[in-house]
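[1] here is my input; please provide its structure:
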Amino acid sequence: MRLLHTSDWHIGRSLHGTDLLAEQEAVLGGLAQVVTAESVDVVLVAGDVYDRAVPSADAQAVLDRVVQRLRRAGAEVVLTPGNHDSARRLGTFSGLLAAAGLHVRATVAGLDEPVLLSDEHGEVAVYGLPYLEPEIVRGELGVTGARSQEAVLAAAMERVRADLVLRPRTRSVVLAHTFVGGGMSSESERDICVGGVDRVPVSVFDGVDYVALGHLHRPQTLTERLRYSGSPLAYSFGEAGQQKQAWLVDLDATGLAGVRAVPLPVPRPLVVLTGTLEELLADPAHDGAVEAFVSARLTDAVRPTDPMRRLQARFPHCAHLEWTGSGRVSDGRSYTERLAGRGDLDVVGEFVSHVRARVGPTQAERDLLARALGAAAHEEASG
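    Predicted structure coming up:
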């Protein structure tokens, strides 16, 4: 049996306010081509199907079209909710959906009830562990004392292993959305642990043939049978240049036979450009970034006027702007020391100078500031 391990689709996510639905549908819909080309039997989605608990109608429509394409290509689909999803909403009509080949495993009570699939070697049991919030699920799982991801996942895996005892010679796959020790995080994940307390050890998942992990957006291998697929798109400029992928997982008669990466297409790359505004606007070396999502880091000594509008004239998909110019440098004095002996007009003038990187107000601007300060003082004095 061949499985395609994916996770963290985050349908409905934006990039600095820029809608990504078109790019998401292009990549996720393209998974159907992988299913056809690689003869994939099952597509796994290990959590964070949507980017928010209440997805938009447009986001739900994208998921509907993507799943239909995967089913037409011949694959069953098994998915679980992550910390961004609403397990209850995602699990709506799960019984009916299963009859159509979409298997949603979204409840704590059903986490030891696998999706049973078969090939020429027998059965494969696919268990879906929804994201387990310790404070919410510890009672249902019978966890006392410890209030951690490790404790609730250990209890969940005990139930899985107990079910497997009743299924001799059945190969097993587990989907889990969590932070396993040894994994490397990215900028675009929502933290689900505090100070490393909720990092889960690899040993929690002992006893199964393959563990399809979700939550971390960087593809990575923790052990041969324990992997993160990462997100199908880059969701922060910290992931610029990162090759996104899915894992092709082969099971033979005895268990895990092999795993290999399948690169995913990049509908619109993320690029970080650094330089002065004029350099970014004029340098032909940046021609390749015209169709990319751009983060511009401006090094101008003086903050340029209307930089985003000017950048978007050349880079229509410029989504982020940061000014790193030298005007931010402080003289080392405290705020109180800088204000000592200065009148209101001097203080406001220094603020203008700071914002403009040491270019102070003109005389006309000082006159305007003086009138505004005078009006404010008169209003305060009169009541």
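[2] contacts, neighbours, all on C-alpha from now
    OK.
[3] residues in contact with Thr221?
    Arg227, Tyr228 (Cα atoms under 8 Å, 6 or more residues apart in numbering).
[4] on the three-state scheme, it is what?
    Under DSSP: H, G, I helix; E, B strand; the rest coil, Thr221 falls in the strand class.
[5] which residue ranges of the stretch 101-250 of the chain form helices?
    134-137, 149-165 (DSSP state H, counting those that start in this stretch).
[6] the nearest residue to Val359 once chain neighbours are set aside in helix, strand or coil?
    Excluding its sequence neighbours, the residue lying closest to Val359 (Cα to Cα, 6 or more residues apart in numbering) is Ser353, at 4.9 Å. Under three-state DSSP, Ser353 falls in the helix class.
[7] distance of Ser353 from Pro361?
    Distance of Ser353 to Pro361, given as Cα to Cα, to the nearest Å: 7 Å.
[8] would you list every one of the strands in the stretch 101-250 of the chain?
    Counting by DSSP state E, counting those that start in this stretch, the stretch 101-250 of the chain has strands at residues 102-104, 115-119, 122-129, 171-177, 210-214, 220-223, 226-228, 245-251.
[9] the longest one - contacts with which helices or strands?
    Okay, so that is strand 122-129. Packing contacts for strand 122-129, counted by 3 or more Cα pairs under 8 Å, 6 or more residues apart in numbering; DSSP states H and E, involve strand 76-80, strand 115-119, strand 171-177.
[10] then the last one?
    Contacting strand 245-251 under the criterion 3+ Cα pairs under 8 Å, 6+ apart are the following elements: strand 2-6, strand 256-263.
[11] this one next, for a side-by-side:
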Amino acid sequence: MRALHTSDWHVGRTFHGADLLADQEFVLDRLAAVVADESVDVVLVSGDVYDRAVPSAEAVRVATTALGKIREAGAQLVITPGNHDSAARLGAFEEFAAAGGLHLRTRVDRLHEPILLADEHGPVACYGIPYLEPEPARHALGVPEAKGHTGVLTEAMRRIREDLARRPPGTRSVVLAHAFVTGGAGSDSERTIAVGGVEQVPGSVFDGVDYVALGHLHGPQRLAEHLRYSGSPLAYSFSEATHRKSVWLVDFDARGLAEVRRHELPVPRRLATLTGRLGELLEDPAHAEREDDYLSVTLTDTVRPVDAMRKLRDRFPHAVHLDWQPEGGAGSAALRYAAQTKGRSDEQIAHSFLADCRGAEPNDRERVLLRTALETAGKGENP
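    All right, here's what the predicted structure looks like:
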């Protein structure tokens, strides 16, 4: 049997305000092509199908279209919710969906009930652990003494191993889980799941099964041969600019896990960063290859440029993030207001504020405007 492990689609997410639905539709369509080309039997989606608990109608359309194409390509699907999804909404019509090959595992009280698949070697039991928020989960699982993520996942895996022990000898096993496992490397785009300062769980919690398909962390990574994150199919922060987005192709034979291969996904639009003075960035031909990238730009002009983002987008239409770090450090020191305002007039404070904000003292015209505004304010008049 061949499984494809993916997670963290976050359909409906934006990137610094840019709509990503077209990019998501593109890469999920290619994922369906991988299913067909590699003769995948089952696709495992380990949480965060959507970016919000209440996704938009367009996000739902993109996700359901992708699921339909995967099913048409010949694979069944097993899906669990993550910390972004609403388990109740994702699990709607669960029983009806299963008849069409879409298996939703969203209920805590059913996490020990596997989806049973089969190949020429016998059964493969796929267990889906929905994202477990520790406080409600410990009560739902009947272990009020359980502490944090480790406590509730330990109980979840105890139930799964107990069920697996009752299965016929030779039954292979897969677990889908959405968690931060010790040893994994996070990025800037994951929402923290820390409870009481502790969000990580040891990998040993998942011992005793053939493969663990993890979700939550957005970088693809191998923690052990049987314990892996697929990562997100798209980059959702500039900290992921160097990620090679991919899925895992997981093969099982009669003895269990046989082979795991990485399959890279196409990049609809690259991420890049540029640093320099505004005029240089707009004119330097060396930056031509960045004109179609999502860009994070750091300007180093000593004076903050006016309307910089609009000017940048004339050349780089997908510039989405802008920072200003002037050469020489002007404007970067923390303001110590008590010390800087003591014994100074309102006009002097206003001049300093303007200089701190943009790295240049006000000119004569601006000084007149500031003085007039302060005088008007002092008289209690509307300027």
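[12] superposing both, give me the TM-score.
    TM-score for the superposed pair, counting by TM-score structural alignment, normalised by the length of the first structure: 0.96. Supporting figures: 379 aligned residues with a Cα RMSD of 1.5 Å.
[13] returning to what we had before: for Arg72 of the first structure, which of the strands of the stretch 101-250 of the first structure is the nearest?
    With Cα to Cα, the closest approach to Arg72 of the first structure among the strands of the stretch 101-250 of the first structure belongs to strand 102-104: 11.9 Å.
[14] format the helices and strands packed on strand 245-251 of the first structure as a markdown table; extra columns: distance to Ala100 of the first structure and mean neighbour count.
    What follows is these, written out as a markdown table (distance: least, Cα to Cα, whole Å; neighbours: other Cα atoms under 10 Å):
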| stretch | distance to Ala100 of the first structure | mean neighbour count |
| --- | --- | --- |
| strand 2-6 | 18 | 26 |
| strand 256-263 | 26 | 15 |
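[15] let's have the ones you listed in TSV, adding distance to Met308 of the first structure.
    Conversion of these to TSV gives the following (distance: least, Cα to Cα, whole Å):
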stretch	distance to Met308 of the first structure
strand 2-6	35
strand 256-263	33
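[16] to Ser334 of the first structure, which of these lies closest?
    Closest to Ser334 of the first structure of these is strand 2-6 (Cα to Cα; 51.5 Å).
[17] with the second structure overlaid, how far apart is the helix or strand just after the closest one on average?
    Counting by DSSP states H and E, the element after strand 2-6 of the first structure in chain order, helix or strand, is strand 14-15. On superposition with the second structure, the mean distance recorded for strand 14-15 of the first structure (mean Cα distance after the TM-score superposition for the first structure) is 0.4 Å.
[18] does Glu133 of the second structure touch His149 like I think?
    Yes - look at Glu133 of the second structure against His149 with Cα atoms under 8 Å: they come within range, at 7.4 Å.
[19] quick one, which of the two is more surrounded?
    Using other Cα atoms under 10 Å as the criterion, Glu133 of the second structure and His149 rank with His149 on top: 26 against 17.
[20] next, count neighbours for the residue lying closest to the more buried one once chain neighbours are set aside.
    Excluding the flanking residues, the one nearest His149 of the second structure by Cα to Cα, 6+ apart is Pro134, at 5.5 Å. Residues near Pro134 of the second structure, counting by other Cα under 10 Å, number 21.
[21] quick one, what contacts Pro134 of the second structure?
    Contacts of Pro134 of the second structure by Cα under 8 Å, 6+ apart are Lys147, Gly148, His149, Gly151, Val152, Val195.
[22] can I assume Pro265 of the first structure is in contact with Glu25?
    No - counting by Cα under 8 Å, Pro265 of the first structure sits too far from Glu25 to count as a contact (11.6 Å).
[23] these two: who's more crowded?
    When Pro265 of the first structure is set against Glu25 and neighbours are counted by other Cα under 10 Å, the residue ahead is Glu25, at 20 against 17.
[24] grab the nearest non-local neighbour of that one.
    Nearest to Glu25 of the first structure is Val62, by Cα to Cα, 6+ apart, at 6.2 Å.
[25] which SS state does the one you found fall under?
    Going by three-state DSSP: Val62 of the first structure is helix.
[26] burial count for it?
    As a burial measure, Val62 of the first structure scores 20 neighbours (other Cα under 10 Å).
[27] swap in the one 5 residues further on?
    For Val67 of the first structure, the tally of surrounding residues (other Cα under 10 Å) stands at 21.
[28] name the element it belongs to?
    Using DSSP H and E, Val67 of the first structure falls in helix 57-72.
[29] His354 of the first structure -> the second structure?
    Superposed on the second structure with TM-score structural alignment, His354 of the first structure falls opposite Asp356.
[30] Arg328 of the first structure and Arg356 touch, don't they?
    No - contact status for Arg328 of the first structure versus Arg356: not in contact, 9.4 Å apart, counting by Cα under 8 Å.
[31] need the contact list for Leu312 of the second structure.
    Leu278, Leu282, Ala319 are the contacts of Leu312 of the second structure under Cα under 8 Å, 6+ apart.
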